[in-house]
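Novice: sequence plus predicted model, see below.
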Amino acid sequence: MPTHAITRRVLSAAIALLASSAALAADYPEKTITLVVPFSAGGPTDVVARILGQAMAKSLKQSIIVENALGAGGTLAAGRIARATPDGYTLLLHHNGMATSTTLYRKLAFNPMTDFEYIGQVADVPMVLMARKDLAANTLPELIAMIKSKKDAMTLGHAGLGAVSHQCGMLFLSAIGVPLTTVPYKGTAPALSDMLGGQIDLLCDQTTQTTSYIRTNRVKVYGATTKTRIPSLPALPTLAEQGMAGFEMYVWHGMYAPKGTPPAVVARIGTALREALNDPNVKARFAELGAEPVSDAKATPEGLRTHLKAEIDKWGPIYKKNGAFAD
């Protein structure tokens, strides 16, 4: 067959594909969209998802339901989305765990860099280091001294191997050079509940879940994990300004669709995402929780892809150095 004939066929196929994608986008969405969250209801990521889902539903003129699908540090939900029908009706909201799973899990049923369509980054959430209200240490130096003298008697809770609370705790213990007994939970909500009840001593958690407890003095808080102070908690110093130079840890969120979702549908969801992040009500609700919507440039497929790759490169060596692996 002549080369020009093959070229015409390829071009015709490409045009047909674009036309089909455009047609899907024109009709999308025609039914309820499911936004899957790999963590427990009421937890930090769930809170972000529900605020975001309500705003995106207005833009898309269609209902968005949030579904909590727990298990294996978020990898079960991510694997499910990777295998879902690529029509834009099943989406995933995941946090840092999408990046750390590549090192943490020896057998992973998906590849974060190849098995998804990226919608965009969503929001950055600060974390805080805190303790049960009756812990004797009142300042960060006092806490570090207590940990060093009573390390065998103190406990640090987290939401499971690979969770952001686990990452944060690991960075803190690595920075002070002291190991502690860690207690894994199925989410930070039960970990926080146990800390409030005095069953564990320490927890590193997101402001979306802890701000109200900090403001009402129900926990003892030692510092923020960000470079600068959190606007919603201006009196709280950062760990870095208290002598832990370079300490930085925050939770970032990304939205994903199954690989093969039509480009026009991905673009339509992306537009709704950016509109939601610029909604004054969303900004206000996020601000109350200490969360910050990302810029329009980050709330794009390329913005998420670039950040995900950078996070994989950052956390891989840290996990390997500490020998942190799941089965």
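Specialist: Perfect, thanks for sending it. Residues are numbered from 1 along each chain as shown.

Novice: CA atoms for contacts and neighbours, from now on please.
Specialist: Noted.

Novice: ok, now how distant is Leu140 from Asp201?
Specialist: Leu140 sits at a distance of 14 Å from Asp201 (criterion: CA to CA, to the nearest Å).

Novice: and what of Pro231?
Specialist: Distance from Pro231 to Asp201, by CA to CA: 26 Å.

Novice: which one's more surrounded, the two?
Specialist: Using other CA atoms under 10 Å, the more surrounded residue of Pro231 and Asp201 is Asp201, with 20 against 14.

Novice: residues touching that one, list them.
Specialist: Ala131, Arg132, Leu135, Met154, Thr155, Leu156, Gly157, Met195 (CA atoms under 8 Å, 6 or more residues apart in numbering).

Novice: next up, a second structure to put side by side with the first:
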Amino acid sequence: MKRMLMVAAAAALTATGALAQDFPSKPVTFVVPFAAGGPTDKVARDLAEAMRKPLNGQIIVENVAGAGGTLGATKVAKASPDGYTLLVYHIGMATSPALYRNLQYKPLEDFEFVGLVNEVPMTLIGRPSLPAKNYAELSKWLSDNKGKVNLANAGLGAASHLCGLLFQSMTKTEMVTVPYKGTGPAMTDLIGGQVDIMCDQTTNTTGQIEGGKVKAYAVTTTKRLSTPALKNLPTLDESGLKGFDVSIWHGVYAPKGTPKPVLDKLNAALKAALKDGEFIKREEALGAVVVTDDRTSPAGHKKFVEGEINKWGPVIKAAGTYAD
């Protein structure tokens, strides 16, 4: 019996090795859990192009939108663990456990982590008619108008929603949260003066700041940004909110049980893509920063996501924000 088990184990290892050696023998699918045309979709399509050559295979993108990204994530969690179905997801990977009561997967248990891709900074902006000229004046204005300030966001679980929750928590300021169905209508009302402030990704705010359509008060990263339109903006950390650090990031995930040799191939292709000059250029055009540290490794990526889950869980639960 013992000999039979040893033979079976050796056969399994041989099969796994052969699978990895032949991988990929057919197109790999990137599942994007949002509609086509959005920031995550753009990142996934650029990444697919950059990974195609080092992976020596075709990568196609499939959009599976719905339920704040959780439908697409659930599809990948339940997919065959062979490396051919991958998930490209943003910060929702870390916030969904606290946001959704009936989540069909566990981020840290139901996925293999391939690596982190990028980070997108955020900015705190206000309507053009807001009297505050800088963050110090904004802070006083918020304090003087507790309970009256309208804080816009693009919907439950959106980057602007999460940033707004943390901002309220760290400033201990009550605001009237105004959710919209997307960044577009939220930005339109901010420019029109129907709402007061919003915290959103540089991908959505830089053009409005450059055009003078909104007032910009601070960036949410711990270091100032080098982007010409944003380089003079202080950070919230230096403005008094010590430790305030919010970026919207994107990572790549495979179903739990995907063989390590296959994951190694995928990670090697990812790391090669992150050094690709054209990919870096495209990400910079989106206002994103390509990750170059240990978080591009499976272990580093998983440790980072675990930290993000621990960071956002208490903030979301304290706000009493849930979805079924």
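Specialist: It's in. Just so it is clear, the structure is predicted and the values come from calculations on it, not from any experiment.

Novice: quick one: end-to-end length of stretch 281-293 of the second structure, please.
Specialist: Termini of stretch 281-293 of the second structure sit 18 Å apart (CA to CA).

Novice: what about the aligned partner of Pro237 of the first structure in the second structure, how many residues nearby?
Specialist: In the second structure, the residue paired with Pro237 of the first structure according to TM-score structural alignment is Pro234. Residues lying near Pro234 of the second structure (other CA under 10 Å) number 22.

Novice: what residues are up against Pro234 of the second structure?
Specialist: Taking CA under 8 Å, 6+ apart, one finds Tyr217, Ala218, Val219, Arg224 in contact with Pro234 of the second structure.

Novice: repeat that for Pro107 of the second structure.
Specialist: Contact criterion CA under 8 Å, 6+ apart gives Met93, Ala94, Pro97 as the residues in contact with Pro107 of the second structure.

Novice: now swap in Tyr105 of the second structure and tell me
Specialist: The contact partners of Tyr105 of the second structure, by CA under 8 Å, 6+ apart, come to Thr74, Ala77.

Novice: how close does it sit to Val246 of the second structure?
Specialist: Using CA to CA, one obtains 24 Å as the distance from Tyr105 of the second structure to Val246 of the second structure.

Novice: need the nearest residue in space to the residue mapped onto Val164 of the first structure from the second structure, chain neighbours excluded.
Specialist: Structural alignment (TM-score structural alignment) places Val164 of the first structure against Ala159 in the second structure. Nearest residue to Ala159 of the second structure, sequence neighbours excluded (CA to CA, 6 or more residues apart in numbering): Asp200, at 6.3 Å.

Novice: setting aside sequence neighbours, what's the nearest residue to the spatially most central residue of the first structure?
Specialist: Nearest residue to the geometric centre of the first structure (CA atoms, centre = their mean): His95, 1.8 Å. Leaving out its chain neighbours, the residue that sits closest to His95 of the first structure by CA to CA, 6+ apart is His253, at 4.2 Å.

Novice: looking at the second structure, name the residue matched to that neighbour.
Specialist: His253 of the first structure maps onto His250 in the second structure, by TM-score structural alignment.

Novice: tell me which residues are up against the helix or strand encompassing Val252 of the second structure.
Specialist: If you go by DSSP states H and E, Val252 of the second structure is part of strand 247-255. By CA under 8 Å, 6+ apart, the list of residues contacting strand 247-255 of the second structure from outside reads 40, 76-83, 85-91, 110-122, 159, 201, 220-221, 301.

Novice: burial count for the residue nearest to His95 of the first structure?
Specialist: Quick note: His253 of the first structure (other CA under 10 Å) scores 23 neighbours.

Novice: and the top strand by length along the first structure, what other elements does it pack with?
Specialist: In the first structure, taking DSSP state E as the definition, the longest strand is strand 116-132. Where contact means 3 or more CA pairs under 8 Å, 6 or more residues apart in numbering; DSSP states H and E, strand 116-132 of the first structure is packed against helix 188-196, strand 202-206, helix 207-215, strand 219-224, strand 250-258, helix 263-277, strand 292-293, helix 301-322.
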